[in-house]
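**Student:** Pasted the sequence and its predicted model underneath.
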Amino acid sequence: MQLVQHVLPTSALILSPGALSGPPMFNWHLTPARRAGRGYAVLPNHDKPASLPPAPPTATPVAYGTWLDRFPAGARPYLFLLRLDKPVGTWLLYWPCAWSILMAAYHQQAALGTTVGMLALFGTGALIMRGAGCVINDMWDKDIDARVERTTTRPIAAGIISRRAALVFLGAQLTGGLAVLTQLNWYSIGLGMASMPFVIVYPLMKRITYWPQFVLGLAFNWGALLGWAALAGETHWAVTLPLYAAGVSWTLVYDTIYAHQDKRDDRLVGTRSTALLFGDRSRTVLSLLSAQTVALLCLAGYANDHGLIYYLTTVVGAGGHLAWQLATVDFDNTRDCWRKFESNVWLGALIAGGVGGDYLYRRYRTDTDGNQLATRVEGDSLSATAE
């Protein structure tokens, strides 16, 4: 059993591991421990077989080993709950919004200021709603997180933040998210509210299906539908549906890689994931999903009449990045799985860069052609006057 860290002031718990292939052999009991860094040690003990361990006792926050430690101790657990030290999730939530906004701006030849303003508004919304999603997830998963090595230090699982306090905190976040949403048109407000069932039920899916990553994709890529509606006041389904489907396929790829970090503990506590479902076939299945992602990006670009910049940057760039990930990822190395998962922030940026580049080029061409036309008209008028 590997070292598990947690936040406890004076004691630690001992876990007795049995073979994964045999019946569970676990027993938690208190033992004095030397406080080191931010946690307790879970050490092997083969004396007393028992059932799965209960959650750890209430803990007191010490340090998280990140820049969040600069904040007051009372605020630190809430900031950690929001995963502010790990902004990857915020970017992954934001990029589909940005793709859709930029595609709508390209289609409508929207003003640059309007487009940038909408991108900034959705960036604020992504930051708030990703945090809210983390709180919902951790409230549902309190008991599971306490038994999974990677998540034992999450504040709700550790007993640092109670469920009641988390609920109040969630209410404040949802209020902030609603404030952002109400800046949009009524069509977009209704469309945005329609995503909430996916956000709420996602944490439950790992208990009942091997496809929680699919439900996450439905929730995380809703911005691919919403961004266009926010800018244009309606949704161009021929573009946004394949874009949304591309995002869902992409999420299945990166979150399956992410889930491989926890597959040992997931088997232990009985939770499910596509990492467990695909198993040794993960590379093959994710390669097919990656090809599907690229094909759907092509379809969305074709429907929106995109140009060469889009296809070279968005389609070829995304395809190359996905190929690199799947050619090099080590599914049995948790650090490498995290690095590959994290790299998807740049893949999302590549897609946005291709759409944005095409949009800016089209605006430049439109402005240039408009100026040339105005010059010709003015010249013709002067000639007519002279005659």
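**Tutor:** Alright, I've got the coordinates.

**Student:** CA atoms for contacts and neighbours, from now on please.
**Tutor:** Fine.

**Student:** what residues are up against the nearest residue to Val180 once chain neighbours are set aside?
**Tutor:** Spatial nearest neighbour of Val180, excluding adjacent residues (CA to CA, 6 or more residues apart in numbering): Gly125 at 6.1 Å. When the contact criterion is CA atoms under 8 Å, 6 or more residues apart in numbering, the partners of Gly125 are 177, 180-181.

**Student:** Now, the residues you listed that are in helices?
**Tutor:** Judged by DSSP state H, the contacts of Gly125 include 177, 180-181 as members of helices.

**Student:** nearest to Phe169, of these?
**Tutor:** Ranked by distance to Phe169 (CA to CA), the ones in helices among the contacts of Gly125 are led by Gly177 at 12.6 Å.

**Student:** Second structure for comparison follows:
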Amino acid sequence: MQEQELIKVLLRLGDLPGRPIFVVGGAVRDLLIGECPKGWDLDLVVEGDAISLAEQVFQEVGGVLKKFPDFLTAKIIKPDRFVGVAEIDFATARREVYEQPGALPRVTPASLEDDLARRDFSVNAMALRLSEYASREWSGLIDLAGGFEDLQARHIKVLHARSFIDDPTRIFRACRYAARLRGEFEPQTERLLKEALADGALESVSTARKLNELKKICLERSPERVFEILFEQGVLARWPGFERQTGEVVLQAAQELSALKSKGLSQDYYGTMFKVCCGELNDAKRDAFLHGASLGKREIKSIQALLGEKVCAATCEDASDEALVLAILRVPSGDERETMLAEVKRRSLVQA
């Protein structure tokens, strides 16, 4: 109901002659597979001034308005009138030019077709007029890259050969979508991904952008499955600075953390995996990683102290809850793990 009322507002204010509004990306994909996303949001593309439209809508629905004129985009976060709507993204139809690998793109206004062609994967390169989306009618689906066919086949396919070079964060997104759709990479896409990794594509990605992708992974319904795909594709082994160039410890931690969360562990998944990744970095990379995460000096010092705690079966009774859990995540099996797990249960951190 909230969604339909919001769409009525958008249609009344924005879907005008000469300024059509299209729903793109995840909302269209989810409609086609019949999935109801958690925390509803909407990605809109306008063949016109998207920022102006966002300002008009904001005046009526409230929330928090953020504008990004360099990228011809804006967003309204948690509109006051529509509880349950997480975010509305507005973008002028645009084309992108990546002037160097890993850099943010330079954008210029363009047609809807150009906008769809710049997207990451075929399953995200589909669009519907907002009015059709509102009626759940998709006979007018705009699908220039075969996204619907790939969605049915559960294939993750990039749209051009430089996709992972221009924006290496697409490597993480590809693994997220493969896990979410229970799909696999189209062969050419898998080859391009591995070539980008071998060429050091992840080296060009800032710490902030890596952490943003890590956070998105941890918010997935089955984050451990994403980490399994990251491991299988060699992404964890290519994470710059990891001491063990396989990523096995990170994968093991993700799997164990999911198991503990299913038993009631309250620790934040992202916060815990962030510390696991920090623990896998060499000293120089760890310092850069922590400072790149925009943390305060006190928080950095606290994390470094936590990672410096030596927890084993003999000392686990004296360890903090967080240090104890981190220690368990790094011990795959055996008597030592069982002793520490018993201590976790004794503290009622998980269900017995």
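**Tutor:** Perfect, thanks for sending it. For clarity, every value in this text was computed on a predicted model and none was experimentally measured.

**Student:** Can you pull the TM-score for these?
**Tutor:** Overlay of the two chains. TM-score (TM-score structural alignment, normalised by the length of the second structure): 0.31; 183 aligned residues with a CA RMSD of 6.8 Å.

**Student:** From what I see, Asn137 of the first structure and Lys206 are in contact.
**Tutor:** No - between Asn137 of the first structure and Lys206 there is no contact under CA atoms under 8 Å: 11.1 Å.

**Student:** And the strands in the second structure?
**Tutor:** For the second structure, the strands defined by DSSP state E occupy 21-24, 40-46, 64-68, 73-77, 85-92, 94-97, 106-109, 126-129, 142-143, 155-156, 184-185.

**Student:** actually the first structure, not the one I typed
**Tutor:** 11-14, 29-32.

**Student:** buried residues in the first one?
**Tutor:** Spelled out, that is strand 11-14 of the first structure. For strand 11-14 of the first structure, a neighbour-count test (16 or more other CA atoms under 10 Å) marks 11-14 as buried.

**Student:** got a markdown table for those, with distance to Ala219 of the first structure too?
**Tutor:** Listed next are these as a markdown table, based on distance: CA to CA, whole Å:
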| residue | distance to Ala219 of the first structure |
| --- | --- |
| Ser11 | 40 |
| Ala12 | 38 |
| Leu13 | 37 |
| Ile14 | 38 |
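
**Student:** Looking at the contacts of Gly125 of the first structure, which is nearest Leu167 of the first structure?
**Tutor:** Gly177 (15.0 Å).

**Student:** how close does the closest one sit to Gly190 of the first structure?
**Tutor:** With distances taken as CA to CA, to the nearest Å, Gly177 of the first structure is found 14 Å from Gly190 of the first structure.

**Student:** Measure how buried Leu297 of the first structure is and give me the count.
**Tutor:** 26 (other CA atoms under 10 Å).

**Student:** wait, doesn't it sit right on Ala246?
**Tutor:** Yes - if you go by CA under 8 Å, Leu297 of the first structure and Ala246 touch, sitting 6.2 Å apart.

**Student:** packing partners for the helix ranked longest in the first structure?
**Tutor:** Identified as the longest helix of the first structure according to DSSP H is helix 334-386. Helix 334-386 of the first structure makes packing contacts with helix 88-108, helix 237-259, helix 308-310, helix 317-328 when contacts are defined by 3 or more CA pairs under 8 Å, 6 or more residues apart in numbering; DSSP states H and E.

**Student:** Now with 10 Å, please.
**Tutor:** helix 88-108, helix 112-140, helix 237-259, helix 308-310, helix 317-328 (3 or more CA pairs under 10 Å, 6 or more residues apart in numbering; DSSP states H and E).

**Student:** Could you give me the buried positions within the longest one?
**Tutor:** If you call a residue buried by 16+ other CA under 10 Å, then helix 112-140 of the first structure has these buried ones: 115, 118-119, 122-140.

**Student:** now swap in stretch 211-219 of the second structure and tell me
**Tutor:** Buried residues in stretch 211-219 of the second structure (16+ other CA under 10 Å): 211, 213-215, 217-218.

**Student:** who's in contact with it?
**Tutor:** Applying CA atoms under 10 Å, 6 or more residues apart in numbering, the external contacts of stretch 211-219 of the second structure come out as 169-173, 175-177, 179, 206-210, 223-227, 254, 258, 268-274, 277, 289, 292-293.

**Student:** switch the cut-off to 6 Å
**Tutor:** Residues from elsewhere that reach stretch 211-219 of the second structure (CA atoms under 6 Å, 6 or more residues apart in numbering): 223, 270.

**Student:** hmm, back to that, save the contacts of Gly125 of the first structure as TSV, and put in neighbour count and distance to Asp145 of the first structure too.
**Tutor:** What follows is the contacts of Gly125 of the first structure, written out as TSV (neighbours: other CA atoms under 10 Å; distance: CA to CA, whole Å):
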residue	neighbour count	distance to Asp145 of the first structure
Gly177	19	26
Val180	17	31
Leu181	20	31
